[in-house]
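Chemist: Below are the sequence and a predicted model; questions follow.
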Amino acid sequence: MIKLTRGKRPKELTDEILMELTELYRNNNHKDVWNSPKIKKPLKEALLKMSYGKCVYCECLLEEESKDATIDHFLPKTAYENKVVEWENLFPSCLRCNRQKNSYDKKLLNPCKANPQYFLGVCRNNRFRLKGIDRQGLGKDTIREIGLNDIKRVLIPRAREWEIIRSQLEEICESLQDDGYQPKQQRKFKHLMEDCMAENSYAAVKATNMLNDECYQYIKNFLISKNEWTSVLDEIESELKKIALQLVSFFEADSDAPSHHREASS
């Protein structure tokens, strides 16, 4: 999970339409009013733009590999009927995460209100497993209730994508050791770094692994020594640091999130 910035409410979701659809849902809570033809297309486009086309929870790419984009109500519609089409309460989610979260109405991590870096970490002994790191328990509750450590549906896809990157990092390391610097190695390295940026799947875990990888550090230091570590690479690394999580021991004590990052619900 990464920090997201919510854009402006789609112009089609006017106050009048919002009131109309909310009242329609109050009268019949079996109606999927958020899928109304009046707002469905622009609402979906705006939500996917906000999340880089990913599920806001597990970070899988939506609309790919049979992962349909669904609309999740952060505060459940069953308990908060007045927020059923409220822009700030809607997130794009894969069907798995949406079903897993269901109608859970206690506080969970809201990626538009809180920075996941202060609530989630990556286990040192399992670089694809998340761990809650805040004393409030929001990180732990979010992982548990949404199933963000689901082995088959989440951990394995995360691991598969990282291992592809990792194997290519090793190839670059070997090439640098055997053949010395070549421009194509730098270009390939740049592409691998970019694959861990916010707009790509499982970015938080991939960025964490990238920045803490021995091959990454070796390549970076090699490029620096040859004056080939460019400002572009530096900018990409800065972007990775904005989404990378802490590496933590599975038994490491939870820490307090800074007070100005604690808000988790809208």
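Modeler: Now that the structure is in, tell me what you want to look at.

Chemist: CA atoms for contacts and neighbours, from now on please.
Modeler: Will do.

Chemist: Relative to residue 201, how far out is residue 240?
Modeler: 13 Å (CA to CA, to the nearest Å).

Chemist: Would you mind measuring from the spatially closest residue to residue 74 that is not a sequence neighbour to residue 146?
Modeler: Distances taken as CA to CA, 6 or more residues apart in numbering put residue 89 closest to residue 74, at 5.3 Å, once the chain neighbours are dropped. Separation of residue 89 from residue 146 (CA to CA): 17 Å.

Chemist: quick one: the helices in the chain?
Modeler: For the chain, helices defined by DSSP state H occupy the ranges 15-27, 40-50, 95-101, 138-146, 156-179, 183-194, 203-211, 214-225, 231-243.

Chemist: most packed of those helices?
Modeler: helix 203-211 (a mean of 25; mean count of other CA atoms under 10 Å).

Chemist: and the angle from that one to helix 231-243?
Modeler: Compare the direction of helix 203-211 with that of helix 231-243 by axes from the mean of the first three to the mean of the last three CA atoms, to 10 degrees and you get 130 degrees.

Chemist: Can you list the helices and strands that helix 203-211 packs against?
Modeler: Judged by 3 or more CA pairs under 8 Å, 6 or more residues apart in numbering; DSSP states H and E, helix 203-211 is in contact with helix 156-179, helix 231-243.

Chemist: and residue 84, which of the helices of the chain is closest to it?
Modeler: In terms of CA to CA, the element of the helices of the chain nearest to residue 84 is helix 15-27, at 6.3 Å.

Chemist: what about the closest one, distance to the chain center?
Modeler: 31 Å (CA atoms, centre = their mean, to the nearest Å).

Chemist: Just to check, residue 50 is in contact with residue 8?
Modeler: No. The criterion here is CA atoms under 8 Å, and residue 50 misses it with residue 8 at 9.7 Å.

Chemist: Take this one as well and set it beside the first:
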Amino acid sequence: MIKLNRTPKPAELTSELQDTLTAEFKLTGKSVWNFDFIKKGLLGFSNDKCCYCEANINEESKYLEVEHFHHKDEYKDEVLEWDNLLPSCKKCNGTKNNHDTKLEPIIDPSKIDPKNHLKYWRYRIKGSDDIGKLTVSVLNLNEQDRLVKKRFEIGNAIQEKLEQLNELTDDYINGIQKNTRRKNRIVNGTKGLMKEGLPSAIYSATSATVILTDLEYDKLKNKLISLNLWDMELIQLEIDLNKTAFKLEK
């Protein structure tokens, strides 16, 4: 879960249409939010990801459901309030179910930065305070097969890539493969890996956290600095990753 920057509501969602459809929902219970312009607007500010687990909603079996942060059955007047709508995968939406977020608040990632309330520990997410702990519990953010296993696979792949980049860099330093192609392979490979932790990437919080907390990353960074290869793009990428990464639990 990462902080999302909500965009303005779609122009098509006028006050008149919102009032009409809200009245229709109250009368019939019809899913009056299933419009393409609403879904497109939600996916736009989440980079096509679930607002909670960061899965790619465009993947098969993870299709978008319009999530009502304050549950639609309890808070009917907010059924089309733009600030109450979030993009969620079917699994997270179903897991949250009818939890009352007003009586027992959890993290709304469009309003609260999750990294201020969540920490990372061995591919598991843990709350650092009451709202963080309740968020993890309500959304089941440590579901073993769906989420923890996926985080482990991502982390393992990142660690292997960091080791490979360090080996390539050592060969470059030792003169075994000291040419422009090798240099570009190292620098571009490092940038490509770091981009996996940017907000636009799936599971970016996991990727950013693993990258920045791995000892192999520190080794690689120091080597590139010594070679004057740690350029402005890499500096900015590290800044951006720090905005997304969770703190490790001590």
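Modeler: Here it is on my side, so go on. All values reported here derive from a predicted model rather than from experimental measurement.

Chemist: right, and the helices and strands packed on helix 203-211 of structure 1 - which one's nearest residue 115 of structure 1?
Modeler: Residue 115 of structure 1 lies closest, by CA to CA, to one member of these: helix 231-243, at 8.8 Å.

Chemist: Now the closest one on structure 2. Mean distance?
Modeler: Superposed on structure 2, helix 231-243 of structure 1 shows a mean distance of 0.5 Å to its aligned residues (mean CA distance after the TM-score superposition for structure 1).

Chemist: can you tell me which residue in structure 2 aligns to residue 58 of structure 1?
Modeler: Superposed on structure 2 with TM-score structural alignment, residue 58 of structure 1 falls opposite residue 53.

Chemist: Now do the same contact list for that match.
Modeler: Residues counted as contacts of residue 53 of structure 2 (CA atoms under 8 Å, 6 or more residues apart in numbering) are 1, 92, 141, 147, 203.

Chemist: quick one: the residue mapped onto the third one from structure 1 from residue 120 of structure 1, how far?
Modeler: Residue mapping for residue 141 of structure 2 onto structure 1 gives residue 148, with TM-score structural alignment as the criterion. Computed as CA to CA, the residue 148 of structure 1 to residue 120 of structure 1 distance reads 11 Å.

Chemist: Residues that sit against both of the two, list them.
Modeler: residue 130.

Chemist: Pick out whichever of those two has more residues nearby.
Modeler: residue 120 (29 against 22; other CA atoms under 10 Å).

Chemist: doesn't residue 247 make contact with residue 121 of structure 1?
Modeler: Yes. Using CA under 8 Å, residue 121 of structure 1 makes contact with residue 247 at a distance of 5.8 Å.

Chemist: of these two, who's got more company?
Modeler: Neighbours per residue (other CA under 10 Å) separate residue 121 of structure 1 from residue 247, with residue 121 holding more: 28 against 20.

Chemist: Contacts only, for the residue mapped onto the more buried one from structure 2.
Modeler: Correspondence of residue 121 of structure 1 to structure 2, assessed by TM-score structural alignment: residue 119. Contacts here follow CA under 8 Å, 6+ apart; on that basis residue 119 of structure 2 touches 125-128, 246-249.

Chemist: State the distance from residue 119 of structure 2 to residue 150 of structure 2.
Modeler: Taking CA to CA, one finds residue 119 of structure 2 at 17 Å from residue 150 of structure 2.

Chemist: Show me what residue 48 of structure 1 lines up with in structure 2.
Modeler: Counting by TM-score structural alignment, the partner of residue 48 of structure 1 is residue 43.

Chemist: Give the closest residue to residue 18 of structure 2 in space, chain neighbours not counted.
Modeler: That would be residue 80: by CA to CA, 6+ apart, it lies 6.1 Å from residue 18 of structure 2.

Chemist: and that neighbour, what pairs with it in structure 1?
Modeler: Counting by TM-score structural alignment, residue 80 of structure 2 lines up with residue 85 in structure 1.

Chemist: is it true that residue 83 of structure 1 touches residue 72?
Modeler: No. Between residue 83 of structure 1 and residue 72 there is no contact under CA under 8 Å: 11.6 Å.

Chemist: Can you pick out the residue with more neighbours from those two?
Modeler: residue 72 (25 against 19).

Chemist: Pull the contacting residues for that one.
Modeler: Going by CA under 8 Å, 6+ apart, the list of residues near residue 72 of structure 1 reads 90-93, 98.

Chemist: Tell me the counterpart of it in structure 2.
Modeler: That one, residue 72 of structure 1, aligns with residue 67 by TM-score structural alignment.

Chemist: Residue 155 of structure 1 touches residue 128, doesn't it?
Modeler: Yes. Taking contacts as CA under 8 Å, residue 155 of structure 1 lies within contact range of residue 128: 5.8 Å.
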